[in-house]
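*Asks:* quick one, structure for this:
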Amino acid sequence: MAAVTKSKTKSGDSFFEIVKTVVTVGLVVLILRTFAFEPFNIPSGSMIPTLLIGDYVFVSKYSYGFSRYSFPLIHPPFSGRIFGRLPARGDVVVFKLPRDPSVDYIKRVIGLPGDKIQMVDGVLNVNGKPVELSRTEDFYDTEYQRNIETPQFIETLPEGRQHPILKLQKPGTGTYDNTPVFEVPADSIFAMGDNRDNSLDSRVPPRNNGVGFVPLENLVGRAEFRFFSYDDNVAPWWQVWEWPWAIRFSRMFTGVH
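*Replies:* Below is the predicted model:
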C-alpha cells in the first residue's frame, strides 16, 4: 500500500500569501474610494433636515470627474479636473474647504458659474428672481435644539428641483438673511446648507471662518445615499446593548436629494 503524506505549506509561503492578500484588498479599496464611492459621516447639523448628525453617506467620486482631491490619501501635484462636469443646481456635494483643504464640507449647490446669488429677507434670489418657498410641517428632532419645533419650508430652485430647508429665525432677522449680490466666478460654485441659520457656507467669506466660493477643483463628489444612521444622543457608540434603539433604520439605504 502506498503511503500518503500531508503536504506542508512553508511558513514563508504562508506569510507571503497573507501579505499579498492584504495588499490586494488594500489596492481594491483605494481604487474604489478614488474612482467610485467614498463613505463620509455627518458630524454637524448644517444640512438638517436633509442630513442628520450621525448619518453616513456614500459619495460618488466620478460624478464631476476627478481632481487631485479625488485621492483619499495624497493629493497629486496637478490642477483642474479630468473628465470634468459641472454639478447640477440642487446637488448635495462634498468638497474640500477652500481655506483648509484638509477639511471636508458637505453642502447643497445653489449657484453655478456666472450666477448671481443674493439673500433678501431670508429668501434666496437666483439671478435676480426669488425662489419659491412653501411652508410645510415643522421639523422636530430631539438631537437638535432639544425638543424645539423648527419652521420648515420647501424651496424650489429655478430648474424645479425641490428640497427642505429650516429657518430658525424669523425671515429677514437672521445673520445672513440679507446679503450683497454674489457673482459666482467661472471656475467655482456657490454652496449653502439647508439649515439656513446654522450654516457657515458660501454666504460667509473665508476671513470670517466661512466658505466663500468653492473652486470646481475642490469638489470631491456627490452624496448619493445614506447607508447608515446613528443617533448618539440615544446611546454612545460603545453601548452595544443600546444600538437597536440608537440606529435610525428608516434612514438606511435612502437617497440624498
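
*Asks:* hey, let's count contacts and neighbours off CA atoms from now on
*Replies:* Fine.

*Asks:* ends of stretch 247-257, what's the gap?
*Replies:* In stretch 247-257, first residue to last residue: 21 Å (C-alpha to C-alpha, to the nearest Å).

*Asks:* show me how far that stretch is from its chain's centre.
*Replies:* In terms of C-alpha atoms, centre = their mean, to the nearest Å, the centre of stretch 247-257 is found 14 Å from the chain centre.

*Asks:* from what I see, residue 247 and residue 230 are in contact.
*Replies:* Yes - the pair residue 247 / residue 230 is scored as a contact, 4.5 Å apart, by C-alpha atoms under 8 Å.

*Asks:* can you list the residues that contact the one helix or strand residue 40 maps to?
*Replies:* Applying DSSP states H and E as the criterion places residue 40 in strand 37-41. With C-alpha atoms under 8 Å, 6 or more residues apart in numbering as the test, strand 37-41 has contacts from 32, 54-61.

*Asks:* now intersect the residues you listed with the helices, please.
*Replies:* Here DSSP state H is the test, and those give residue 32 as lying in helices.

*Asks:* which pair in the contacts of strand 37-41 spans the largest distance?
*Replies:* 32 and 54 (23.1 Å; C-alpha to C-alpha).

*Asks:* quick one, which of these two is more surrounded?
*Replies:* A direct count of neighbours by other C-alpha atoms under 10 Å for residue 32 and residue 54 places residue 54 higher, at 19 against 14.

*Asks:* is the more buried one in contact with residue 226, as I believe?
*Replies:* No - using C-alpha under 8 Å, residue 54 makes no contact with residue 226, being 10.3 Å away.

*Asks:* just checking, next helix/strand downstream of the helix or strand containing residue 106?
*Replies:* Assessed by DSSP H and E, residue 106 sits inside strand 100-111. On the C-terminal side of strand 100-111, the closest following helix or strand by DSSP H and E is strand 116-120.

*Asks:* what's the angle from that following strand to strand 100-111?
*Replies:* 80 degrees (axes from the mean of the first three to the mean of the last three C-alpha atoms, to 10 degrees).

*Asks:* what ranges does the stretch 101-250 of the chain have for its strands?
*Replies:* 116-120, 123-126, 129-130, 132-139, 150-156, 162-166, 182-183, 188-192, 214-215, 219-229 (DSSP state E, counting those that start in this stretch).

*Asks:* of all those strands, which lies closest to residue 65?
*Replies:* Of all the strands of the stretch 101-250 of the chain, strand 219-229 comes closest under C-alpha to C-alpha, at 8.4 Å.

*Asks:* next, the angle from that closest one to strand 100-111.
*Replies:* Using the same axes, to 10 degrees: strand 219-229 against strand 100-111 is 90 degrees.

*Asks:* hmm, who's touching strand 219-229?
*Replies:* Against strand 219-229 from outside (C-alpha under 8 Å, 6+ apart): 54-64, 66-67, 69-70, 91-96, 247-249, 251-257.

*Asks:* could you also give me the structure for this next sequence, so I can compare it with the first?
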Amino acid sequence: MVWFETILVVLTVLTGVIWLLDKLFFAKRRAARGGLLDEEPVLVDYSRAFFPVLAIVLVLRSFVAEPYKIPSSSMMPNLLIGDFILVNKFAYGLRLPINNQKVVAIGEPKRGDVVVFKPPHDPQNNWIKRVIGLPGDRIGFQGNTVSINGQALTYQTIGTYSGRGVAFGMDSAALLEEQLPGRPHQILEGLDRHVGEGEWLVPAGHYFVMGDNRDNSEDGRLWTQSHFLPEENLRGKAFLIWLNCEGWFCKGSFDASRIGNRIQ
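*Replies:* Have a look, this model is predicted:
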C-alpha cells in the first residue's frame, strides 16, 4: 500500500539525515568540547541503529522482492486466501517507491504471467491477476471461453473442484485446464454463469488481465473506466508462495503443503 511505502521512505530518509548530520557536524563539536560517547543524543543513537535496517528493507522491498498477502478468491484454484507470496520487483523494470516510476527498463510481461499491479480505478491498493492479452491483441470472452486474435482457447476438464478451509465454498465449481499459449494453467468456472462477456482490443502500453476464478473475479472484463491495465501500474511478477495461513498471525488454519510452491 502507498501509505506503508511512504512511511518506510520517510523513516529511512529521516534517520539517515539525522545520522549523517551528527557524524559530519555535531559529533565533532561534542568531541571538541571533550564530550563522551554516552553523551550522544537518544535520537541520534536510534537513528544510527535503525537507518541501516530501514535502508536494507527499503532496497529489498522496492527493487528485489516484495511480500504480498492474497486477500480474495479471484485467483483460485492457484492462489488461495491466506497465501503469502513473493513478488519479483525487477522482472518488469526497476521502479521508484511511492510513485512507481520506472527508472531502469528490464523486461515486459509475458502472456500468462501472474502480476501484481495498481488497478486504474483503485490506485491506492495492489491487486493480482493473470495477463491474458498483450498490446495489440484482440481478446474475446464468450460462453466462458477466451479467444485471442480470433482463436478460441481449448480447455481440458479435470473435474469438480474440491476445496478446503476458505476454499470450501467453491466445491461446486468446475476445474479446468486452460491452454493459454505458453502457459497452460488451471481455472475455475461456474456451470451456468457467463460473467463479463465481450471483446476488447488491447491498446499499446496496456495489458488485459483476468482472474483464474472466472466467475468471481473483478478484472478487465468488468472495469468500467478502462478495461486495460496500464504498463506504468505494474508492481511486479508473482513467483513464490512462502506461507499459507488464514489469520495474519496464523491464528487460523495453516497449510504447510503450499510453502515453497512456485506460481504458474
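
*Asks:* for the two chains, what TM-score is obtained?
*Replies:* Superposed pair, TM-score by TM-score structural alignment, normalised by the length of structure 1: 0.81. Supporting alignment: 228 aligned residues with a C-alpha RMSD of 2.3 Å.

*Asks:* picking up where we left off before, any idea which of the strands of the stretch 101-250 of structure 1 gets closest to residue 15 of structure 1?
*Replies:* strand 219-229 (34.9 Å).

*Asks:* any idea how far the corresponding residue of structure 1 for residue 155 of structure 2 lies from residue 152 of structure 1?
*Replies:* In structure 1, residue 155 of structure 2 lines up with residue 133, judged by TM-score structural alignment. Distance of residue 133 of structure 1 to residue 152 of structure 1, given as C-alpha to C-alpha: 10 Å.

*Asks:* contacting residues for residue 162 of structure 1?
*Replies:* Contacts of residue 162 of structure 1 (C-alpha under 8 Å, 6+ apart): 90, 154-156.

*Asks:* could you verify that residue 14 of structure 1 is part of a helix?
*Replies:* Yes - looking at residue 14 of structure 1 with DSSP: H, G, I helix; E, B strand; the rest coil, it is inside a helix.

*Asks:* contacting residues around it?
*Replies:* Contacts of residue 14 of structure 1 (C-alpha under 8 Å, 6+ apart): none.

*Asks:* now the most centrally placed residue in structure 2, nearest residue through space, not along the chain?
*Replies:* Nearest to the geometric centre of structure 2 sits residue 116, at 2.9 Å (C-alpha atoms, centre = their mean). Leaving aside its sequence neighbours, residue 116 of structure 2 sits nearest to residue 128 (C-alpha to C-alpha, 6 or more residues apart in numbering; 4.5 Å).

*Asks:* quick one: the one you found and residue 115 touch, right?
*Replies:* Yes - with contacts defined as C-alpha under 8 Å, residue 128 of structure 2 counts as touching residue 115 at a distance of 5.6 Å.

*Asks:* out of those two, which sits in the more crowded spot?
*Replies:* Each of residue 128 of structure 2 and residue 115 has its neighbours counted (other C-alpha under 10 Å); residue 128 has more, 27 against 23.

*Asks:* the more buried one -> structure 1?
*Replies:* Under TM-score structural alignment, residue 128 of structure 2 pairs with residue 106 in structure 1.

*Asks:* pretty sure that match contacts residue 59?
*Replies:* No - in this structure residue 106 of structure 1 lies outside contact range of residue 59 using C-alpha under 8 Å: 10.3 Å.

*Asks:* Provide the aligned range in structure 2 for stretch 185-203 of structure 1.
*Replies:* Under TM-score structural alignment, the match for stretch 185-203 of structure 1 is residues 203-221.

*Asks:* okay, how far is it across the matching stretch, tip to tip?
*Replies:* End-to-end for stretch 203-221 of structure 2, by C-alpha to C-alpha: 15 Å.

*Asks:* returning to what we had before: so the residue nearest to the centre of structure 2, which state does it fall into?
*Replies:* strand.

*Asks:* that one -> structure 1?
*Replies:* Under the alignment (TM-score structural alignment), residue 116 of structure 2 maps onto residue 94 of structure 1.

*Asks:* ok, that match to residue 192 of structure 1 distance?
*Replies:* Computed as C-alpha to C-alpha, the residue 94 of structure 1 to residue 192 of structure 1 distance reads 12 Å.

*Asks:* kindly report the same for residue 70 of structure 1.
*Replies:* Counting by C-alpha to C-alpha, the gap from residue 70 of structure 1 to residue 192 of structure 1 is 22 Å.

*Asks:* what sits against residue 83 of structure 2?
*Replies:* Here residue 83 of structure 2 is in contact with 69-70, 241-246 (C-alpha under 8 Å, 6+ apart).

*Asks:* could the residues you listed be laid out in TSV, adding neighbour count and distance to residue 28 of structure 2?
*Replies:* Listed next are these as TSV, based on neighbours: other C-alpha atoms under 10 Å; distance: C-alpha to C-alpha, whole Å:
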residue	neighbour count	distance to residue 28 of structure 2
69	19	47
70	18	50
241	21	49
242	16	47
243	20	48
244	25	51
245	21	51
246	21	52
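
*Asks:* pick out whichever of the residues you listed sits closest to residue 4 of structure 2.
*Replies:* Nearest to residue 4 of structure 2, judged by C-alpha to C-alpha, of the contacts of residue 83 of structure 2 is residue 69 at 14.3 Å.

*Asks:* mutual contacts of residue 94 and residue 192 of structure 1, please.
*Replies:* With C-alpha under 8 Å, 6+ apart as the test, residue 94 of structure 1 and residue 192 both reach residue 107.

*Asks:* and the contacts of the match of stretch 185-203 of structure 1?
*Replies:* 73-78, 128-136, 139, 144, 186-190, 193-198, 202, 226-231.

*Asks:* what is the neighbour count of residue 58 of structure 2?
*Replies:* By the criterion of other C-alpha under 10 Å, residue 58 of structure 2 has 18 neighbours.

*Asks:* map it across to structure 1 for me.
*Replies:* So, by TM-score structural alignment, residue 58 of structure 2 is matched to residue 30.

*Asks:* that match belongs to a helix?
*Replies:* Yes - the assignment for residue 30 of structure 1 by three-state DSSP puts it in a helix.

*Asks:* distance of it relative to residue 252 of structure 1?
*Replies:* Residue 30 of structure 1 is 24 Å from residue 252 of structure 1, by C-alpha to C-alpha.

*Asks:* next one: residue 207 of structure 1
*Replies:* For residue 207 of structure 1, the distance to residue 252 of structure 1 (C-alpha to C-alpha) stands at 37 Å.

*Asks:* thank you, goodbye.
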